[in-house]
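Visitor: I'll drop the sequence and a predicted model, then ask my questions.
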Amino acid sequence: MASIDICICTFRRPFLTETLRSVARLDAGGHDVRVIVADNDETPSARKRVQGMLDEMPFATTYLHAPAANICIARNACLDAASGDFLAFIDDDETVSEGWLLALLDKARSEKASAVLGPVRAIYPPEAPDWMTEGDFHSTLPVYVNGTIRTGYTCNVLMRWHAPLRGLRFDTRLGRSGGEDTDFFYRLRAMGGTIAYAPDAVVAEPVTAQRATMAWLVQRRLRFGQTHGMLMSGSRFRAMPKVAAKIAYCGAMTGLTVLSPVARRRNWLRAMLHIGVASSLLGHRTAEHYGQPTAS
């Protein structure tokens, strides 16, 4: 039997209650599970919410106050508190499926992976536009490059928590702009770690009205691109012609697919990604997105 710490970072989000209720319904397979909630607000605003859930939790649950408004501070507080053989991260606006944890653990063992990612399935509200639900622009899946997953995300992941990985921490300089998880998993890979994918380890994330817009998707892709540009190795100026060519290609494809609501937007978002890369290569500062008030 393994010991597993499930870590949830939170910032003023009432949906945390639903997240914890889904964790309470997990099939843990007899493993020793502990839940760690790290509250990133200036004041311990989530403390009462967590304490109110303790009677429903079948697992030991620890509350940490890890201020303030920098997600890396909360994530690092989870890493400092973790003592299990494995450590998992999910977000405070998600719910996990009953077999989520065992699916991640089985894949970690079968592939001897350092980290295992699972899919985050977007749940769209009835009023979401047809192009958005058809294109499923909000779900999160790993990206393969030449058959290999090179980086990861913290919205659905299980990691082996042993040396030398225990020394890894999230870069607090990225804790308000985003990209800290991408950077973390790049460094995990650089230390010899491997990343696998467990398609059955499903997590669901409702898409809020604030996020169900093209403007939000554009900002998200720009940020992803800025993170990628920041982490690129080699000469930045040497990379610019290739990035510019990708922008031009995606722009052209946007025009060619103008009659397709899904394909047009998908191509435009790819262009935004590469524009974000170019922005980072040119030294533009990444905007801060984390730490703003959130809605349920």
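Guide: Yes, it's here.

Visitor: okay, CA-based contacts and neighbour counts for the rest of this
Guide: Fine.

Visitor: Tell me how many other residues crowd the nearest residue to Val143 once chain neighbours are set aside.
Guide: Nearest residue to Val143, sequence neighbours excluded (C-alpha to C-alpha, 6 or more residues apart in numbering): Ile149, at 6.0 Å. Look at Ile149: counted by other C-alpha atoms under 10 Å, it has 18 neighbours.

Visitor: Leu222 too?
Guide: 26.

Visitor: My read is that it contacts Arg270, right?
Guide: No: using C-alpha atoms under 8 Å, Leu222 is not in contact with Arg270, being 9.2 Å away.

Visitor: what about the strands in the stretch 101-250 of the chain?
Guide: 115-117, 120-123, 144-145, 148-149, 156-160, 195-197, 203-206 (DSSP state E, counting those that start in this stretch).

Visitor: if we can go back for a sec, tell me the contacts of the residue nearest to Val143?
Guide: Neighbouring residues of Ile149 by C-alpha atoms under 8 Å, 6 or more residues apart in numbering: Pro142, Val143, Ile195, Ala196.

Visitor: try this one next to it:
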Amino acid sequence: MDLPENCDVRCLIVENDDEARMRSVITAQPVLNNGVALDYVLETEAGIPFGRNRAAKEALARGDDLLVFVDDDETVAQDWLVKLVNGYRNSDAVLLGGPVRIAPPSVKLTRLQAAIHDSLIRRHQKKEKRAQEKAARSTNPEITIATNNWIAETRLFSDENIWFDENMRFSGGTDTKLYQTVKAKGFVTGWIKDAYAYETLPVERLSFRYQFQRASAHGNTSFLRKLSKKPQSRYTLFLRIPVKVIQFTFLALLIPFARGDALLKLAQKSGIFYGKLTAALGKRPPQHYSQTTGY
């Protein structure tokens, strides 16, 4: 990985477990081949927001100005960090993100898995195109910044007291909530179109069930936030049930003809709507990340 000019760069691994299982692997090479020091900390409080907040606390303890996140199932382009930092320096944004592309599969996939994988690739391509179009029209675009490709000023944590919500321990969506909080406070956010990260999808995620469950968790958490501001939204949601049933039936009929796109849409759209319905009925988000596969 190339390094940006006039930057003191350190890499940090936050292991989220009850004991240090990976310390020896990570500390075996305390300095990477490009000269960057590699740090390791153990966060024993289980849950994604605890791991993310621990990274922020470590950055603040060192006096760092910027914090960068990338997921552990991703690789990055060689100039990724250079692009991120230059994008930050050339904007007024305090929180910025970049595109995540789907990497080629590392194992042979079944026909169903391949159909979902290819459909996810097309979905990411459309999402990236929409983000680029929004960024071209505005210096403060409405593009949700997720921690899979993320750079922000650490003062958001120290000065503004904006943190990842630890009450959402296993449900997911805390990065979306943090982004929305940053926007609500009037800060500028940005998009760096050529800072690429690449995600490798494990086969466990290439199923209808997984895509449905993940969408359901996100639908639940997002609708709970909406209900906190507009409680009457639950009633309009119930009125939409007949229309949604027709829509989902139509998508099911398209599955044999749509190269996996209809299957993925059915899983995600029905999952989101189901998650909203459970939120409207007063149920908390499912603990989507309570069990992990190592990815």
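Guide: Great, that's in hand. Owing to the predicted nature of the structure, the values given are computational and were not obtained by experimental measurement.

Visitor: Could you quantify their similarity as a TM-score?
Guide: Overlay of the two chains. TM-score (TM-score structural alignment, normalised by the length of the second structure): 0.81; 271 aligned residues with a C-alpha RMSD of 2.7 Å.

Visitor: picking that back up, take the contacts of Ile149 of the first structure and lay them out in a markdown table including neighbour count.
Guide: A markdown table is the format used below for the contacts of Ile149 of the first structure (neighbours: other C-alpha atoms under 10 Å):
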| residue | neighbour count |
| --- | --- |
| Pro142 | 20 |
| Val143 | 12 |
| Ile195 | 24 |
| Ala196 | 23 |
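
Visitor: I'd like those residues as TSV, with distance to Thr227 of the first structure appended.
Guide: Formatted as TSV, the contacts of Ile149 of the first structure follow (distance: C-alpha to C-alpha, whole Å):
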residue	distance to Thr227 of the first structure
Pro142	16
Val143	15
Ile195	19
Ala196	22
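
Visitor: gap between His31 of the first structure and Ala196 of the first structure?
Guide: Taking C-alpha to C-alpha, to the nearest Å as the measure, His31 of the first structure falls 21 Å from Ala196 of the first structure.

Visitor: distance of the counterpart of Pro202 of the second structure in the first structure from Thr294 of the first structure?
Guide: In the first structure, the residue equivalent to Pro202 of the second structure is Thr208, according to TM-score structural alignment. For Thr208 of the first structure, the distance to Thr294 of the first structure (C-alpha to C-alpha) stands at 10 Å.

Visitor: Those two: who's more crowded?
Guide: Neighbours per residue, other C-alpha under 10 Å: of Thr208 of the first structure and Thr294, the larger number sits with Thr208, 15 against 11.

Visitor: which residues touch that one?
Guide: Contacts of Thr208 of the first structure (C-alpha under 8 Å, 6+ apart): Tyr124, Pro125, Ser296.

Visitor: Counting neighbours, what do you get for the counterpart of Ile13 of the second structure in the first structure?
Guide: By TM-score structural alignment, Ile13 of the second structure lines up with Val37 in the first structure. When neighbours are defined as other C-alpha under 10 Å, Val37 of the first structure has 26 of them.

Visitor: Hmm, Cys9 and Val37 of the first structure touching each other?
Guide: Yes: with contacts defined as C-alpha under 8 Å, Val37 of the first structure counts as touching Cys9 at a distance of 5.8 Å.

Visitor: Need the residues touching each of the two.
Guide: Where contact means C-alpha under 8 Å, 6+ apart, no residue is in contact with each of Val37 of the first structure and Cys9.

Visitor: about what we covered before: same list (the strands of the stretch 101-250 of the first structure) but as TSV, adding distance to Ala24 of the first structure.
Guide: Supplementary listing: these in TSV, determined by distance: least, C-alpha to C-alpha, whole Å:
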stretch	distance to Ala24 of the first structure
strand 115-117	21
strand 120-123	19
strand 144-145	32
strand 148-149	30
strand 156-160	16
strand 195-197	24
strand 203-206	14
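
Visitor: And those: which comes nearest Ala82 of the first structure?
Guide: strand 156-160 (11.2 Å; C-alpha to C-alpha).

Visitor: how big's the offset between that closest one and the second structure?
Guide: Aligned to the second structure and superposed, strand 156-160 of the first structure gives a mean residue distance of 0.9 Å (mean C-alpha distance after the TM-score superposition for the first structure).

Visitor: Just tell me the aligned range of that strand in the second structure.
Guide: So strand 156-160 of the first structure is aligned with residues 149-153, judged by TM-score structural alignment.

Visitor: give me the number of residues near the counterpart of Arg225 of the second structure in the first structure?
Guide: Matched by TM-score structural alignment, Arg225 of the second structure corresponds to Leu231 in the first structure. By other C-alpha under 10 Å, the residues close to Leu231 of the first structure number 16.

Visitor: Would you mind measuring from Leu231 of the first structure to Phe86 of the first structure?
Guide: 27 Å.

Visitor: mind checking what Glu45 of the second structure lines up with in the first structure?
Guide: For Glu45 of the second structure, the aligned residue in the first structure is Ala68 (criterion: TM-score structural alignment).

Visitor: how deep is that match tucked in, by neighbour count?
Guide: 17.

Visitor: ok but it is inside a strand, no?
Guide: No: Ala68 of the first structure: not assigned to a strand; according to DSSP: H, G, I helix; E, B strand; the rest coil it is coil.

Visitor: For the residue of the second structure most remote from its centre, give its distance to Phe248 of the second structure.
Guide: Distance to the chain centre peaks in the second structure at Pro242, reaching 31.3 Å (criterion: C-alpha atoms, centre = their mean). Distance, Pro242 of the second structure to Phe248 of the second structure, using C-alpha to C-alpha: 10 Å.
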